[in-house]
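Enquirer: Just the structure for this:
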Amino acid sequence: MTPDELWNEIQYCFLNDGEASLPTLELQNLSAKEINSVYLQMRIQSQVVTPAPFFWHDVEKRNIPLDDVANAAELVVSGQAAPFSFTVEAIQIDDVILPMLTIEIFQDTVAISFSTRDHWNALRACAFFSWLSFLLDGTQAGQLVVSAVNGPPDHKRFTQAWNRFINDSGRAEQ
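Expert: Next comes the predicted model:
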């Protein structure tokens, strides 16, 4: 699937509809180890742009800066910390830099939200799909799922485009 073919199928999900929109995709069916690994990979590939990002440590009953621990996701999946979110930029796939993304770490899911106000195009959408595929390649049964709460419009069409992209790249269908 070429970037233009993918873009023709999903551009409606990435273009500004006149409202502030943050469609969300979820990486599901991840083990605790896989959530930790995905989180660390995201941190390695990006720059956090959230001012003073932190998480709530349930055991210590206080906010802790995200970078004060080696892996805050590990504390979430072990039940020691509350789910948290942060915003990143500068993820580069080949020569394409993705727009800002918001990441949420839950005990059993990693959610990724993207703004429809950013400058998406065929190359960025294809790079985004490649990055999501790369993250899932490091898992046993991980799946990309459109958020039931705030997914992109036309969940079925988006999922079909994702499956076509994955099949064309040689990965098992989601």
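Enquirer: contacts, neighbours, all on C-alpha from now
Expert: Will do.
Enquirer: if I look at the closest residue to residue 65 other than its chain neighbours, how far off is residue 87?
Expert: Nearest-residue entry for residue 65: residue 54, 4.1 Å, with adjacent residues in sequence omitted and distances by C-alpha to C-alpha, 6 or more residues apart in numbering. From residue 54 across to residue 87, the span is 12 Å (C-alpha to C-alpha, to the nearest Å).
Enquirer: Over to residue 132?
Expert: 16 Å.
Enquirer: same check, this time on residue 122
Expert: As it turns out, when the distance is counted by C-alpha to C-alpha, residue 122 lies 22 Å from residue 87.
Enquirer: Then residue 166?
Expert: Counting by C-alpha to C-alpha, the separation of residue 166 from residue 87 is 26 Å.
Enquirer: Would you do the same for the sequence below? I want to compare the two.
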Amino acid sequence: MIQKSPLRYPGGKSRAVKIISEHIPKDTTQICSPFFGGGSLEIHWAQNGIRVYGYDSFGPLVDFWQVLLKNPKKLANNVKKFHPLKKEEFYKLQKIQMESKNKLERATVFFVLNRTSFSGSTLSGGMASGGKDNNPRFTKSSIAKLESFKIKNLSIELMDF
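Expert: Model prediction:
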């Protein structure tokens, strides 16, 4: 099964994967990605046998990826508790995101905010419109994709270059 990034990410490269990948030499076995973000390129490369060492300087994003790679079912089960998300809960979660000391909680909240915020902006934007208690991008199917996420050859660490 071909995996895709479960995130909406500003500046994401999902539409450019093919074009960018054409510039990677065929004999490449490892790639260091200093700006991991939504991970579309990196997931593609990992699925094609390239060992990817990903890095990002945004802690909540790194927490999300680390938890997803280690325990996708646990993450999905935590995310389910917030579905559907009411608008008044959205802003509470933004505050929790920055104050929580628990990595699983930060990863969970990051995904919920990513799927419900305008353009996936997570902390800087408001809740995307989609009705009073409804968000068209935070769906049961988006949560199910977390549960089945499995990728080899991929790691991500918190680092600023």
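Enquirer: Let me see the TM-score of these two.
Expert: Comparison of the two superposed chains (TM-score structural alignment, normalised by the length of structure 2) gives a TM-score of 0.29, and 81 aligned residues with a C-alpha RMSD of 5.1 Å.
Enquirer: Test my guess that the residue nearest to residue 65 of structure 1 contacts residue 62.
Expert: No: at 9.8 Å, residue 54 of structure 1 does not count as touching residue 62 under the criterion of C-alpha atoms under 8 Å.
Enquirer: So if I had to pick from those two, which one is more boxed in?
Expert: When neighbours are counted by other C-alpha atoms under 10 Å, residue 54 comes out ahead of the other of residue 54 of structure 1 and residue 62, with 18 against 12.
Enquirer: Contacts only, for the more buried one.
Expert: Counting by C-alpha atoms under 8 Å, 6 or more residues apart in numbering, residue 54 of structure 1 touches 63-66, 84.
Enquirer: where's residue 53 of structure 2, which helix or strand?
Expert: strand 51-56 (DSSP states H and E).
Enquirer: in the one helix or strand residue 92 of structure 2 maps to, what's buried?
Expert: In this structure, residue 92 of structure 2 is located in helix 87-99 according to DSSP H and E. By neighbour count on 16 or more other C-alpha atoms under 10 Å, the buried set for helix 87-99 of structure 2 is 87, 90-91, 93-94, 97.
Enquirer: circling back: for the contacts of residue 54 of structure 1, which entry has the maximal number of neighbours?
Expert: For the contacts of residue 54 of structure 1, neighbours were counted by other C-alpha under 10 Å; the highest total belongs to residue 66, with 19 neighbours.
Enquirer: returning to that earlier point: can you tell me which of the contacts of residue 54 of structure 1 lies closest to residue 157 of structure 1?
Expert: When the contacts of residue 54 of structure 1 are compared for distance to residue 157 of structure 1, the smallest value, 29.5 Å, is given by residue 84; criterion: C-alpha to C-alpha.
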